[in-house]
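# below is the sequence, then the predicted model.
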Amino acid sequence: MSDVLPLLTLALRSEQDIVHCRQAAKRLAAALEWPVLEQIRLATAVSELARNIHQYAGSGHFDFALLRDDGQRLRLRGLEVRAVDQGPGIAEMDAIRAGSYRSNTGMGIGLRGAQRLFDDFDIQTSPAGTCITARKYQAPRPFPDADLLQALTADLQGSPPPDPYQQIRLQSEELLLTNTELQLRQSELEVTNKELENTNQGVVALYSELEKATQELKEASEAKTRFFSNMTHEFRTPINIIENVAKLLASGVDGALNAEQQRQVRFISDAALELANLVSELLALAEVQSGRLTIVPQPFPLGTFVDRLEQFAAALAPRYPQVSFSVAPPPAEVLLDTDESRLFQVLRNLISNAFKYTPRGQVRIQVFQPDDASLEFLVEDSGIGIAAADQQKIFEEFERIRSPHLTHIEGTGLGLPLAQRLAVLLRGELSLDSEVGRGSRFTLRLPRHYASHRAAEPEPDLSGLTVLVIEDNEGDRYLVRRTLERLNPVLLEADSARSSLDRLNAVRPDIIILDLDLPDINGEDLLASMDWSMHRRVLINTAQPLDEAGRQRLQDYCHAILFKHAPDHAERLLAEVCALARSLSDD
């Protein structure tokens, strides 16, 4: 808010009074040391308001006032003008404010133009007259001397009628000055546009570099995943040999071992077991990251599963003699329908972690059923706890929290990252509540029925996506077509590898369903001939029995492998196509 100090009132009865108001506004702005262009803008706006009064109301008056800062009355904040008349009021006011009103006289255009030249602009109009209050603000400055204002006011009120020819000359000079300013602004605008054009070119180049870097990172990630997958399989053979030879030696088949030799063989066996666990975790993590790990839900009783967890904890306990454990029986005997092996893998890692980070104390495993559709598994320990700053790190690969209370911690730092990723794949959520010195609580919440949770998700609309079915058997093509047609994809079919080549190269389908038994070219050879960007779009659909080596070889070249003879083949096909479509839409 500002304190208003009235300064000057000028009557409006003739054309000369319009010029008088304009001249007074300019001289007043000059006395307040406004920039020349601001003086011209104020004079122009006042002239337009005065002309409106004269044209539409016949007569009225103009009030000029200074705005003082409420907090510091000796500071000047700006200037206020009030144009008042007793005319018939302004019709179509809403349209004039919106800038949509049009008239032959130009009414409304002048008001809108004047409004743009002020900081505040208020119109109150009725059949009894119109009052327009407008304000122009400047940076706060010392308030003008009272004697100066008095002399200026007297001069403006008593000045003779302005010479029209002199006013025309002054307005011409102002017009030239304004035109020069506009030319200068136009030049600045052209320079700015050129800079923006150059900047846009740089942004485009930057986007291109970012896309290239993203692709390189993606390829590097895929290469890392392939390396993990390949190397872990290569490691398994020598590890198995070490484990089996250690067992042979410990059994005494080739002669009894003395106590020291037994101890050495046990060291070898334990090291082989740790290495085997590391390989298994690396392989599982690689499968999760590549998106090729599949969830196979099967029904199983909760009580039997909890017994299995208790047996695992009992087998682990002798390695931690200062840690006790308890496994609470389930609240009720319920049936789960999810992937039992993956669920056990998650909880096995959580239980191992609880023992590992508890120098002495207790580990508790409990199961809760918050509602009919879900379960919660709680693994709680009274160990060293995890600081808030480290609670996110423990879910990162190869991250382990060091503690002065534990000088040696076994493990690789892969257990918790793998557990979290598997929990997501099981459509569950893994949460942590921990405090240093007071232990940790890991809670796994997941649906009892994996399939029903999945069915609750809406099937995507594949309109606009192209699906190419490469299959020589007409019956199999029909089954695929009938399974997918309700999702509205563009379905293309090829009954041989050669007939698919033109579609692969010209159309570049979004999803490819490939049979391995093709009459002309082996499906695996066709797959290998595709570029890497297309491999992630391929679903192998085969009746061939594949051993582990063949399966692993093909997994590096496709999104998933489906077997025609599987009892849930149609459901799996639909699920994998939907998952692949979602992954494409996320890219």
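That came in fine, so what should we check first? Residues are numbered from 1 along each chain as shown.

# make it CA atoms for all contacts and neighbour counts henceforth
OK.

# ok, now which ones touch the residue lying closest to residue 349 once chain neighbours are set aside?
In space, and not counting its chain neighbours, residue 349 is closest to residue 415: 5.4 Å by Cα to Cα, 6 or more residues apart in numbering. Residue 415 sits next to 281, 349-350, 353 when contact means Cα atoms under 8 Å, 6 or more residues apart in numbering.

# longest helix of the protein, counting residues only.
helix 164-251 (DSSP state H).

# skip ahead from that helix and say which helix or strand is next.
Next in sequence after helix 164-251, counting helices and strands by DSSP states H and E, comes helix 259-290.

# now do the following helix or strand past that next one: which elements does it pack against?
Downstream of helix 259-290, the first helix or strand assigned by DSSP H and E is strand 298-301. Packed against strand 298-301 by the contact rule (3 or more Cα pairs under 8 Å, 6 or more residues apart in numbering; DSSP states H and E) you find strand 335-338.

# adding another structure so you can compare the two:
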Amino acid sequence: MANVDKFNAKKNATLEILSHDLAGPFIMLQQLAEYMGEQVGSLRNENLNEMIRIMQTTCKESVDLIRDFVDQEFLDSANVELKLERVDMVERMQQMMESYKQSEAVVAKNFTLLAPQEPVYVTLDVNKFMQVLNNLVSNALKFTPDGGHITLTIAQGPSTVRFTVADDGIGIPQAQQAGLFDRFTKARRPGLRGEKTTGLGMSIIKTIVGLHRGRIWFESEENKGSTFYIDLPLNMASQSNGQQA
């Protein structure tokens, strides 16, 4: 066991170094491209502006891909531990949704939270799990047209709590649904406004849910929207030490 921990620690340190060394040049090139764009803007050369824009976009996508890959490797590592605490998820989701509702006019979407009046306490790593919910909402934003609706729901059962993120957007084609949670899934596609994706996001989401001894699934129909469901145990502290089985 000590050798496994030592190997994982070495692997994680190597990933950190590689992430920094690989992403660093792309970040520098992106900054240089931004500076060049400012300097040549007055020339009104559309071809030149387009080439600089491509440089900026390519650098940003490369950095995102590197960081997403490293994030996935960290989550897959055997020594990933959750920082468990007992949290009122109704309160946390209200705070999150308040931020989204303040941006309704900007993003041209309508946000709704359906939650009980009383608190719903769940033992979890709140930072990691809020990342899951935010990523699901972010994906809903990408694939929901202007004027669409995004609804979050939290409902408590006897021993579990269910979270749902639903939208009335363009939905997921049937042919892409089976591999949606795979790493580097072929289901990746640009958003309605051309937002890029690496295809790693859903894999990371599933890994975090799995670390919480939960399960995630979805229902979707083209042109009618998608709904993602997450079931978590109310108290996983007594079930595990926070490590993935």
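That came through fine. Here the structure is a predicted model, which is why all the values come from computation and not from measurement.

# what does the TM-score come to for these two?
Overlay of the two chains. TM-score (TM-score structural alignment, normalised by the length of structure 2): 0.70; 220 aligned residues with a Cα RMSD of 4.0 Å.

# next one: the spatially most central residue of structure 2 from residue 239 of structure 2, what distance?
Ranked by distance to the mean C-alpha position of structure 2 (Cα atoms, centre = their mean), the top residue is residue 135 at 3.0 Å. The gap separating residue 135 of structure 2 from residue 239 of structure 2 is 26 Å, by Cα to Cα, to the nearest Å.

# how about residue 172 of structure 2?
According to Cα to Cα, residue 172 of structure 2 stands 34 Å off from residue 239 of structure 2.

# tell me which of the two has more neighbours.
Per other Cα atoms under 10 Å, whichever of residue 172 of structure 2 and residue 239 has more neighbours is residue 172, with 19 against 10.

# hang on, that one packs against residue 227?
No: contact status for residue 172 of structure 2 versus residue 227: not in contact, 10.3 Å apart, counting by Cα atoms under 8 Å.

# hmm, residue 149 and residue 111 of structure 2 touching each other?
Yes: in terms of Cα under 8 Å, residue 111 of structure 2 counts as a neighbour of residue 149; the distance is 6.0 Å.

# now the strands for structure 2?
According to DSSP state E, structure 2 carries its strands in the segments 85-88, 110-114, 121-124, 149-156, 160-167, 215-221, 225-233.

# the second one packs against which elements?
Meaning strand 110-114 of structure 2. helix 89-102, strand 149-156.

# how about residue 27 of structure 1, what's its partner in structure 2?
Matched by TM-score structural alignment, residue 27 of structure 1 corresponds to no residue in structure 2.

# which elements pack onto the strand or helix carrying residue 27 of structure 1?
Here residue 27 of structure 1 sits within helix 15-31, counting by DSSP H and E. With contacts taken as 3+ Cα pairs under 8 Å, 6+ apart, helix 15-31 of structure 1 sits against strand 2-12, helix 36-56.

# now it against helix 164-251, angle please.
Angle of helix 15-31 of structure 1 versus helix 164-251, following axes from the mean of the first three to the mean of the last three Cα atoms, to 10 degrees, is 50 degrees.

# by how many degrees do helix 15-31 of structure 1 and strand 2-12 diverge?
Between helix 15-31 of structure 1 and strand 2-12, the angle comes out at 150 degrees (the same axes, to 10 degrees).

# how far does helix 15-31 of structure 1 sit from the chain's center?
With Cα atoms, centre = their mean, to the nearest Å as the basis, helix 15-31 of structure 1 stands 57 Å off its chain's centre.

# do the same with stretch 416-429 of structure 1
For stretch 416-429 of structure 1, the separation from the chain centroid amounts to 21 Å (computed by Cα atoms, centre = their mean).
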